[in-house]
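> Have a look at this prediction, sequence included:
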Amino acid sequence: MTAEPVIGVVGAGAMGAGIAELAAREGCPVRLCDASPEALGRALAATRDRLRRDVEKGRLEAAAADAAMARLAPASLAEVAAADVVIEAIVEDLAAKRALFRALEAEAGPGTVLATNTSSLSVSAIAEVLEQPGRLAGLHFFNPPTRMRVVEIVRGAATSDATIAALAELARRLGQHVLHVGDTPGFLVNHLGRGYTGEALRILDEGAATPGAVDAIARGALGFRMGPFELLDLTGLDVSAEVTRQVWQGFGEEPRFRPAPIAGRRVAEGLLGRKTGRGFYAYGADGKIVPEQHQHLDAAPVPVRLLDIAPDRAPDVAGLFPAALLGDDPAAVAVVGPIGTDVATEARRLGLDPLRVVGVDPVFTGLATIAGVDPALTAGVAASVRSAGREAVIVRDGGGMPAQRIAAMIVLVAADAAGRGLAAPADIDAATRLALSYPRGPLALGDAVGPARIAAIARSFLALTGDPRWRPSAWLDGRIAAGKTLAESSTLGGPAPN
């Protein structure tokens, strides 16, 4: 590939324009094409505005902005086809993409590399209509490409090594972290992302917690910058639900990817998120979330006694309460720390009346998640936590603590991906951090909690619910048996479960 390869981009929507802008900023001549002259004009104007704003904010020199804009030119399809690399970013429709690539192949020179930015369609299915399918691969950017510095290079069934090498060289020239992935449903990033939002939707479907409570737990207890329902509203529930359906069906209706019924109902009702003004939250004219009105049960702090908390978690749980309220008084409220189960089940295991017991998540204590059968007692324990200056969120008992459920499912999905050979552990963690903004990769999360504890949580949830999505991961069990961490690169571990 030349020092300054000419990049052709077909499709001037948000993604196509973003890819073109990225390439122009990084010094490549760019030819941008769209079937709509109006869309092409809007894309060029929007790019000019973004460059101008970066200059005004001191993020870019004026000369650099002018040079980037000078590299970006509107073009015909024939002019785009003459580029060194052509990247397609049109509508997610198989027939439309096939027709476009047939037209490009007819115009392109023998050395032109073809790439599709599809996020959901099979690269092999797109390429099979070409006379030379080896020249096509997936080059999946994330929005906005100028800020999300990661790209998936997807090898189709016929993709040549030369095509992969050329796209990897280009991606690195554009400052992207390269993820080499297979042509499987969801590729890697969208596959891995199903655990976070999917389990949150199931929690909501069961009525165990509100969107606001789950999002607060995800941010405060798990460290995510954006809760799963905030994320679904941002991306659009219709988009996420369709990706989930494709991944679920593409992996033989794998139970871990099974769509939550509530997602389909809300899509049918038009509750898609920010773009419709209402999703899991309502949005004002300024695009900000309209605060929900909640009626809180007034309660005073109550004395508590901690019962049968896992020894390694007991100090953190005790730290949630003021020392003056902790003790062994039999009259104090009994507080348990359920792991992989719910409060009522834990109370019965200890021979206690579930109505007199409240639970605190002992695994994730950055924010206190409180659950109990009796609302007044539960509110009292939450008040005790708040009196220590700590944040507390109340959820309904049943099905397990939300943070444990979400974390365990994130790890199980990633472990299955590693077991299937979709990517190396390091790439799995890098993909989620760079493309999904996870605070740490799912395998690193599993190591932080403890692989054996994650496996035990999954088995406990399987016993509690009978749902096969919680069945053990052979790869995870293999790592545990070998004494290996999840994040380290190794061939140890078993295949993904069937």
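Done, it's in. Numbers count the residues shown, from 1 in each chain.
> From now on I want contacts and neighbour counts done on CA atoms only, so please keep to that.
Will do.
> Pretty sure Ile370 sits in a helix.
No - if the criterion is DSSP: H, G, I helix; E, B strand; the rest coil, then Ile370 is strand and not within a helix.
> could you say what helices and strands the longest helix seen in the chain packs with?
Ranked by number of residues, the top helix in the chain under DSSP state H is helix 37-56. If contacts are counted by 3 or more Cα pairs under 8 Å, 6 or more residues apart in numbering; DSSP states H and E, helix 37-56 sits against helix 14-25, helix 62-71.
> Next, the angle helix 37-56 makes with the longest one.
Put plainly, it is helix 14-25. Between helix 14-25 and helix 37-56, the angle comes out at 50 degrees (axes from the mean of the first three to the mean of the last three Cα atoms, to 10 degrees).
> now helix 14-25 against helix 62-71, angle please.
Counting by the same axes, to 10 degrees, helix 14-25 lies at 120 degrees to helix 62-71.
> so how far is helix 14-25 off the chain centroid?
Helix 14-25 has its C-alpha centroid displaced from the chain centroid by 23 Å (Cα atoms, centre = their mean, to the nearest Å).
> what's the closest non-adjacent residue to Val154?
Spatially, and ignoring its direct neighbours in sequence, Val154 is nearest to Gly138 (4.4 Å; Cα to Cα, 6 or more residues apart in numbering).
> so the one you found sits in a helix?
No - counting by three-state DSSP, Gly138 falls outside a helix, being strand.
> which residues touch it?
Going by Cα atoms under 8 Å, 6 or more residues apart in numbering, Gly138 touches 115-118, 123, 152-156.
> Now secondary structure and neighbour count too, for these, in TSV please.
Listed next are the contacts of Gly138 as TSV, based on DSSP: H, G, I helix; E, B strand; the rest coil; neighbours: other Cα atoms under 10 Å:
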residue	secondary structure	neighbour count
Ala115	strand	26
Thr116	strand	26
Asn117	coil	25
Thr118	coil	24
Val123	helix	28
Glu152	strand	26
Ile153	strand	26
Val154	strand	29
Arg155	strand	24
Gly156	coil	25
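> and of those residues, the nearest to Ala392?
Glu152 (38.9 Å; Cα to Cα).
> I'd assumed Val178 was in contact with the closest one.
Yes - look at Glu152 against Val178 with Cα atoms under 8 Å: they come within range, at 6.1 Å.
> May I see the contacts of Gly138 arranged in JSON lines, with distance to Glu88 as well?
Converted to JSON lines, these look like this (distance: Cα to Cα, whole Å):
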{"residue": "Ala115", "distance to Glu88": "6"}
{"residue": "Thr116", "distance to Glu88": "5"}
{"residue": "Asn117", "distance to Glu88": "6"}
{"residue": "Thr118", "distance to Glu88": "8"}
{"residue": "Val123", "distance to Glu88": "12"}
{"residue": "Glu152", "distance to Glu88": "14"}
{"residue": "Ile153", "distance to Glu88": "14"}
{"residue": "Val154", "distance to Glu88": "14"}
{"residue": "Arg155", "distance to Glu88": "16"}
{"residue": "Gly156", "distance to Glu88": "15"}
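> want to compare, so here's the second one:
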Amino acid sequence: IVPKETILATNTSSIDLNEMGSVLKRPERLVGMHFFNPAPVMALVEVVQSTETDSEVADMVFSLAEQWGKNPVHVRSSPGFIVNRAARPFYSEALAILKEGGTDAATCDAIMRECGGFRMGPFELMDLIGLDVNYAVTCQIWESYQRHPRFAPSVLQKELVDSGRLGRKSGQGFFEYGVDVEMQAPKNAPESPAPASIILEGPEKLPQSLLKLIEGGSLKTKSNSGNGIIRLPAGAAVMISNGKSSTERSLDLEENVISLDLCLDYFQSPRIALAPASQCSANALQEAVGLFQSLGKLVSVLKDIPGMVLTRTVAMLSNEASLLVQEEVSDAAGVNLAMRKGVNYPQGPLEWAEQWGLFSVVETLDNLRKFYGERYQVSSWLQQKAKHN
């Protein structure tokens, strides 16, 4: 039907190019050219190759996308390509957090936006996409990967879809929509007095942005050796989450722990999230809340679940990104670029893992796996990278 030199470029977001190519006389001329909505605005193009695609064909399409001002990445054909697969934890972790009662949808969204730098939170984004569409993509990828638990669809989302609550297009989803409907606001902790002083135990083990925040405040601060703990006058230890619940860490360390959720930049973030152990006193929690309020932050107090909100989400985003590299779907630079340009992530997942510390990512995933199971199994690629770093 077409000349032999013709290139067949498909914009499919999900169909296996190997399957498409199997019915062609010249499968080496088939390539994926997956744009993102809205195509005139979004910079990413996934250039997808089947096992038969001629590398010269893929390179030609890659160069064409560059000439159009796009940011192309090379991808091996596999379910979800890069973006639709690597983004699954952004939704699935939020749904798991909501199911466990870790916090409400509006507060979770606020933490993801304000602490994580994402343009939209997972629940408002699912409502925008359409819960039926998002659920269908999740199911498709879950089936494509032999129903691996890390891709398992959420019962909560299915119930909403089955009831016709599809998000903005139906007027109801995780949130209510309408002319006179006010959007649900995140829950902020009430004002609490700041502690008179704090002790930084091992300040060199705390993130630089957190140290900058504390040093810029007016609190009396003392430093000594330790493992990266903010010690409050009531004796409680404020510690950055490592994937364990605060209660479990309290039992391990035999002291009162309040976990601090991950932040892209503690100094710049307008919000901080805390999770006190079950045995934490009201006075100790008030001191922790007051500490960060005195530093100009809104504070969200979460139920004590492993990994909090951003910690477990970024750990899983990093893990899925590492699996894409491990399976040679793309390289690390391609995965990072795809997530920045395709879904506007503030950083590529593997860039964020490097900033956080690969050892900390692996430790977090290991602790989550011990509590929840196989869903949080860390990739061998990430384990090896952590050892070398």
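Perfect, I can see it now. Everything numeric here is computed off the predicted structure, so don't read it as measured data.
> circling back to that earlier point, narrow the contacts of Gly138 of the first structure to the ones also in contact in the second structure, please.
Here is what carries over to the second structure from the contacts of Gly138 of the first structure, by both residues aligned by TM-score structural alignment, their matches' Cα atoms under 8 Å: 115-118, 123, 152-155.
> looking at the helices and strands packed on helix 37-56 of the first structure, which is buried most?
helix 14-25 (a mean of 24; mean count of other Cα atoms under 10 Å).
> quick one: Asp127 of the second structure is in a helix?
Yes - per three-state DSSP, Asp127 of the second structure lies within a helix segment.
> do you know how far it is from Glu28 of the second structure?
Counting by Cα to Cα, to the nearest Å, the gap from Asp127 of the second structure to Glu28 of the second structure is 39 Å.
> With neighbour numbers in mind, choose between these two.
Remark: of Asp127 of the second structure and Glu28, Asp127 carries more neighbours, 25 against 20, as counted by other Cα atoms under 10 Å.
> The more buried one: what's it in contact with?
The contact partners of Asp127 of the second structure, by Cα under 8 Å, 6+ apart, come to 166-168, 173-175.
> Likewise for Gly195 of the first structure?
The contact partners of Gly195 of the first structure, taken as Cα under 8 Å, 6+ apart, are 256-257, 406, 409-411, 413.
> Among those residues, name the buried ones.
Neighbour-count burial (16 or more other Cα atoms under 10 Å) applied to those gives 256-257, 406, 409-411, 413.
> can I get those in CSV with secondary structure and distance to Ala379 of the first structure?
Formatted as CSV, these follow (DSSP: H, G, I helix; E, B strand; the rest coil; distance: Cα to Cα, whole Å):
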residue, secondary structure, distance to Ala379 of the first structure
Arg256, helix, 33
Phe257, helix, 34
Ile406, helix, 24
Met409, helix, 28
Ile410, helix, 30
Val411, helix, 31
Val413, helix, 34
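> Could you let me know which of these ends up closest to Gly351 of the first structure?
Closest approach between those and Gly351 of the first structure, by Cα to Cα: Ile406, at 28.5 Å.
> what about the aligned residue in the second structure for that closest one, distance to Pro149 of the second structure?
Mapped onto the second structure by TM-score structural alignment, Ile406 of the first structure lines up with Thr313. The spacing between Thr313 of the second structure and Pro149 of the second structure, counted by Cα to Cα, is 15 Å.
> And for Phe36 of the second structure?
When Phe36 of the second structure is compared with Pro149 of the second structure (using Cα to Cα), they lie 27 Å apart.
> the helices in the stretch 51-200 of the second structure, which residues?
With DSSP state H, counting those that start in this stretch as the criterion, the stretch 51-200 of the second structure has helices at 55-67, 83-86, 88-100, 105-114, 122-129, 131-144, 155-162.
> Can you name every helix or strand that the shortest one contacts?
To tie it back to what came earlier, the one meant is helix 83-86 of the second structure. helix 310-326, helix 332-343.
> wait, which of those helices is closest to Arg271 of the second structure?
Taking Cα to Cα, helix 310-326 is the member of those nearest to Arg271 of the second structure, at 12.0 Å.
> in the superposition, what's the average offset of the closest one relative to the first structure?
Here helix 310-326 of the second structure, set against the first structure after superposition, deviates by a mean of 0.8 Å using mean Cα distance after the TM-score superposition for the first structure.
> What is that helix packed up against?
Under the contact rule (3+ Cα pairs under 8 Å, 6+ apart), helix 310-326 of the second structure is packed against helix 83-86, helix 88-100, helix 332-343, helix 349-356, helix 358-372, helix 380-388.
> how about the fifth one: buried residues?
Neighbour counts using 16+ other Cα under 10 Å place 358-369 of helix 358-372 of the second structure among the buried residues.
> got it, and stretch 61-68 of the second structure?
Going by neighbour count (16+ other Cα under 10 Å), the buried part of stretch 61-68 of the second structure is 61-62, 65.
> Check stretch 145-162 of the second structure too.
By neighbour count on 16+ other Cα under 10 Å, the buried set for stretch 145-162 of the second structure is 150-154, 157-158, 160-161.
> before we move on, back to that, can I get the helices of the stretch 51-200 of the second structure in TSV with distance to Glu255 of the second structure?
Shown next, in TSV, are the helices of the stretch 51-200 of the second structure (distance: least, Cα to Cα, whole Å):
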stretch	distance to Glu255 of the second structure
helix 55-67	56
helix 83-86	37
helix 88-100	25
helix 105-114	27
helix 122-129	34
helix 131-144	41
helix 155-162	36
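> Out of those helices, the one nearest Ala332 of the second structure is which?
Per Cα to Cα, nearest to Ala332 of the second structure of these: helix 83-86, 12.2 Å.
> Distance from the chain centre to that closest one, please.
12 Å.
> What's Phe224 of the first structure aligned with over in the second structure?
Phe224 of the first structure maps onto Phe118 in the second structure, by TM-score structural alignment.
> hang on, isn't that match packed against Val343?
No - taking Cα under 8 Å as the definition, Phe118 of the second structure is not a contact partner of Val343, at 9.3 Å.
> What are the buried residues along the longest helix of the first structure?
Buried residues in helix 37-56 of the first structure (16+ other Cα under 10 Å): 39-40, 43-44, 46-48, 51-52, 55.
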